[in-house]
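> Structure for this input, please:
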Amino acid sequence: MFKYAQIDLNTGFCVGVSYLSGEVKAAHMLPLTEGQDVQPGDIFMDGEWTRPASSSSVGKKRWWEKFRK
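Okay, here's the model as predicted:
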């Protein structure tokens, strides 16, 4: 099995994680190791994954607002 993160190429936002039966060569599909705990909502930027802080904090901007144009 091959594990991939599907990302939005404009934002680096992970929109899904998939286990596939074959290898995929596509810019929006990033291969993951079994040990990588990437989840939808994580962000791939400058070669690294980050998990945004919870958006439930009152008075703080929601994490996705920085990606809006």
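
> going forward, measure contacts and count neighbours with C-alpha atoms only.
Will do.

> In terms of secondary structure, what does whichever strand or helix holds residue 16 contact?
According to DSSP states H and E, residue 16 maps onto strand 14-20. Where contact means 3 or more CA pairs under 8 Å, 6 or more residues apart in numbering; DSSP states H and E, strand 14-20 is packed against strand 2-7.

> The strand it packs on: which residues count as buried?
Along strand 2-7, these residues count as buried under the neighbour rule (16 or more other CA atoms under 10 Å): 3-7.

> Here is the second sequence; please produce its structure so I can put it next to the first one:
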Amino acid sequence: MSAQPGFNEPWGNGLRPTKKQIDRWTDENSAKCLEYVKQHAERGNPAFVINCIDEFASTNHMMNIGQVVNYF
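Next up, the predicted model:
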């Protein structure tokens, strides 16, 4: 019996992305998030801006604190 290969979260058993690839994805998502906020947020309303960021992060791969931030 052979042991199953380990699971390398979150990339599965495939190749792990390089730091350069991760940095590029992060930069691209940050720029997309900024554009989303510019198009959808209400100017001068910080709570609405945070909601737009949360909305963007819920449909795109992006690390975000989430809706709890609205309580602070």
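
> Would you pull the TM-score for this pair?
The TM-score (TM-score structural alignment, normalised by the length of the first structure) is 0.20; 30 aligned residues with a CA RMSD of 4.2 Å.

> where's residue 44 of the first structure relative to residue 29 of the first structure, distance?
As judged by CA to CA, to the nearest Å, residue 44 of the first structure and residue 29 of the first structure stand 11 Å apart.

> which neighbours do those two share?
Common neighbours of residue 44 of the first structure and residue 29 are listed as residue 7 (criterion: CA atoms under 8 Å, 6 or more residues apart in numbering).

> Can you tell me which helices and strands whichever helix or strand comes after the strand holding residue 16 of the first structure packs against?
The C-terminal neighbour of strand 14-20 of the first structure among helices and strands, as given by DSSP H and E, is strand 29-32. Secondary-structure packing of strand 29-32 of the first structure (3+ CA pairs under 8 Å, 6+ apart): strand 2-7.

> Quick one: list the elements packing against the strand it packs on.
Going by 3+ CA pairs under 8 Å, 6+ apart, strand 2-7 of the first structure lies up against strand 14-20, strand 29-32.

> returning to that earlier point: now do the strand holding residue 16 of the first structure against strand 2-7, angle only.
Strand 14-20 of the first structure runs at 160 degrees relative to strand 2-7, counting by axes from the mean of the first three to the mean of the last three CA atoms, to 10 degrees.

> So which bits of strand 14-20 of the first structure are buried?
14, 16-17.

> and what of stretch 26-35 of the second structure?
In terms of neighbour count (16+ other CA under 10 Å), stretch 26-35 of the second structure has its buried residues at 29, 33.

> Name the nearest residue to residue 29 of the first structure, ignoring sequence neighbours.
Leaving aside its chain neighbours, residue 29 of the first structure sits nearest to residue 6 (4.6 Å; criterion: CA to CA, 6 or more residues apart in numbering).
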